[in-house]
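Q: Got a predicted structure plus its sequence, pasted below:
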Amino acid sequence: MRTEESKTASTILYSILIFLTFIKVEARNYKQVCSSSSCGEINNISYPFRLRGDPSGCGDPDYELSCVNNKTILEIFPGKYYVKNISYEDQVLRLVDVNFANANRSCSLPSGSVENTDGFVQDFRFKGVLDSLGSRFRFVKCSRNISSLQEAANHTTIPCLTRNGSYVYAVYDGEYSYYNPQPSCSVVSLAPVDLLHDINYKFPSYEAVMELLEAGFFVGWSLECRDCSLAGKSCVVKSWDKPLTYICERENKELTRSQGNLIIAGIVVGGLIALLVIIGILVFFVRKYRTRRNASSSTEKN
């Protein structure tokens, strides 16, 4: 009797364990359905983006936004930017540096540099097709006044930051161009802008520069490119149909010397084998021809 009760208890316990395991697996595979969030003028914050404070499982943690004073903010390297628009179809954001968004146009440098000195977005989360497109202002600090130099004709002076023998300029940099600072100058920051113009375009005043900076710029994003970057690979566009899709670019690894020698040896050995096969075939046909000829000669003599 006790044996049967023990078997029954064991069966029940085993069934419970299987049930709990099944529930655990299902919970792990379950993707939470989340409604879009909103903050100020941005009312369509959805996957992959999330607002700080959203339920766990909503959006991707790498694409978390914050809502401060009813404004949506994205932090990149280590600047802060107001999100003005999110296009999920084009996979692009329109951003404005918080230091350039004030109506009073306070005189300031960018809060951070989204791009490196070559004009490429540094943050692995934002490696979309706009990665190397557009123009920028390079903020340059010089140890002397270079305004009168012909080579510095496109340098716009920033009066409120020029003091104590230090001269600060905003230099417009067009698409795919590279700026070489004057010997007495160095680049201190970059700010992307949405304008394609000649590199030597001259802005008449810092107020004119500010108008463009206040308008903001576009930056693309791609989860596929994010994953490629984390794997140490670059990504390429797989399909231009919207929304764009990407794949990791195949690595072209250089052959080692031993691998090269093995390939050469294989080619040489393969060539020798092919030559021997050809010679063998020729010898076979020559012998066959001679055999037939000799047989024919013997028949004629008889």
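A: Received, thanks. Note that the structure is predicted; figures quoted are calculated from it, not measured.
Q: going forward, measure contacts and count neighbours with C-alpha atoms only.
A: Will do.
Q: distance of Arg163 from Ser66?
A: 36 Å (CA to CA, to the nearest Å).
Q: So if I had to pick from the two, which one is more boxed in?
A: Ser66 (18 against 10; other CA atoms under 10 Å).
Q: now the more buried one: how far from Pro48?
A: In terms of CA to CA, Ser66 sits 14 Å off from Pro48.
Q: could you pull out the strands for the protein?
A: Secondary structure of the chain (DSSP state E): strands located at 37-39, 42-45, 50-51, 64-68, 71-76, 79-87, 92-97, 135-142, 155-157, 167-173, 185-193, 217-220, 235-239, 245-248.
Q: residues contacting the residue nearest the centre of the chain?
A: Closest to where the C-alpha atoms of the chain average out (CA atoms, centre = their mean) is Lys127, at 2.4 Å. Lys127 sits next to Val121, Gly220, Trp221, Ser222, Cys225, Arg226 when contact means CA atoms under 8 Å, 6 or more residues apart in numbering.
Q: before we go on, here's another structure to hold up against the first:
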Amino acid sequence: MMSEGKPPNTILFSILTILIICCWFPAGTRAKNSSSCVSSSCGQISISYPFRLATDPPNCGHPDPIFELQCLQNRPILQPKSGKYVVQSISYANFSVRVSDLGIVEKNYTSCPAYSSDSLWDTTNYMSLYLQSNKDIILVSCLNPVNRPLYVEDPACGNRTDFLNSSRVYNYLVVGWVPDSELAENSCREDRRTLVSSDALSGNNASYTMIHDSMAYGMGLSWFRALCGECDRSNGFCSLEDNKIRCHHYCYEDTPFEERSFRCKLDYYGALIFVVGVGIASLLGLRFILGVIFVIGFLLYKRRKQRSSQDKNGAIEHGLDPESSAVELEKR
């Protein structure tokens, strides 16, 4: 005896509905850590994927060299292509890391940044400057004194190499972006720049010690791109939204069909899929209604035929002519 199952059209409609529900709306890309390694530590900093210490197995972190940290004097050191930065904290919740220039020593106000943060721009595809939470600190040297609120005299980190023929050079720390025209107007030249977290420096009347403390606190970098591998492989656009990694696929008219991702095709042809789905649902609904009507009619017909058969059998048992019995029944 064959087992009863769903009609083929119903199964196809169910599969189509599930695909539309699962793939119609954009979904987040989960942060994946395929490593089973135990977290390391250096000083007070816990280190796990995508970061790893140089002494950890290579498979315990992201393959890009930027995520390999050195532990020097109990301090984790981030080493881009140029420069060294002390890792002050790592937030695995919002995919950020706070680092400070190795040349800056906390509360040592004669220490100076050794590197320019500009070098971080070309460091890697996986680490980016966290611009929303950072402020520029520019070290400038000037031939003439500058009397402006944002120019804070720098007694320790001056650079005379640009003005070797001058007997006096004025050195400043400037908070924020300064146009080249303003520097030229004041006979100033930019020496180097660094970034500081806006959480450590607020207001426009910062003193030298406040700026130095903010440089020791460090700047924020975002590393969420390290967890976008699956999205990148599917030609998606990876972004960080509300501390969640999202993968979006965009479709354009000139994008070849074979180069579009499965979800991209669903998004692009979503309207057609919706119309087809509604059409299939309508046909199935109509078929169901007609089937119900047919079943009810068939049952009524069988019931009437059964009653007629019972009446004839009763008439025969009483010795009556079935036709005359039927007439009698109609008269009654």
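A: All right, it came through fine. Computed from a predicted model, the values in this text were never measured in an experiment.
Q: Give me the contact list for stretch 71-84 of the first structure.
A: 39-42, 64-67, 93-98, 101, 110-114, 122-123.
Q: Try it again at 10 Å.
A: 38-43, 45, 51, 63-68, 85, 93-101, 110-115, 121-123, 125-126, 215-218 (CA atoms under 10 Å, 6 or more residues apart in numbering).
Q: Kindly check the end-to-end length of it for me.
A: Span of stretch 71-84 of the first structure from end to end, CA to CA: 9 Å.
Q: Which parts of it count as buried, going by neighbours?
A: Buried residues in stretch 71-84 of the first structure, counted by 16 or more other CA atoms under 10 Å: Lys71, Thr72, Ile73, Leu74, Glu75, Ile76, Lys80, Tyr81, Tyr82, Val83, Lys84.
Q: hmm, back to that, how about the strands of the first structure in JSON lines, adding distance to Ala274 of the first structure?
A: Converted to JSON lines, those look like this (distance: least, CA to CA, whole Å):
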{"stretch": "strand 37-39", "distance to Ala274 of the first structure": "70"}
{"stretch": "strand 42-45", "distance to Ala274 of the first structure": "66"}
{"stretch": "strand 50-51", "distance to Ala274 of the first structure": "64"}
{"stretch": "strand 64-68", "distance to Ala274 of the first structure": "63"}
{"stretch": "strand 71-76", "distance to Ala274 of the first structure": "61"}
{"stretch": "strand 79-87", "distance to Ala274 of the first structure": "61"}
{"stretch": "strand 92-97", "distance to Ala274 of the first structure": "58"}
{"stretch": "strand 135-142", "distance to Ala274 of the first structure": "59"}
{"stretch": "strand 155-157", "distance to Ala274 of the first structure": "70"}
{"stretch": "strand 167-173", "distance to Ala274 of the first structure": "61"}
{"stretch": "strand 185-193", "distance to Ala274 of the first structure": "62"}
{"stretch": "strand 217-220", "distance to Ala274 of the first structure": "55"}
{"stretch": "strand 235-239", "distance to Ala274 of the first structure": "41"}
{"stretch": "strand 245-248", "distance to Ala274 of the first structure": "39"}
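Q: highest average neighbour count across those strands?
A: Scoring those by mean neighbour count under mean count of other CA atoms under 10 Å gives strand 167-173 as the most buried, with a mean of 26.
Q: tell me what it is packed against?
A: strand 135-142, strand 155-157, strand 185-193, helix 206-215 (3 or more CA pairs under 10 Å, 6 or more residues apart in numbering; DSSP states H and E).
Q: Mind telling me what Arg50 of the second structure corresponds to in the first structure?
A: Careful, residue 50 of the second structure is Pro and not Arg. Aligned against the first structure by TM-score structural alignment, Pro50 of the second structure finds its counterpart in Pro48.
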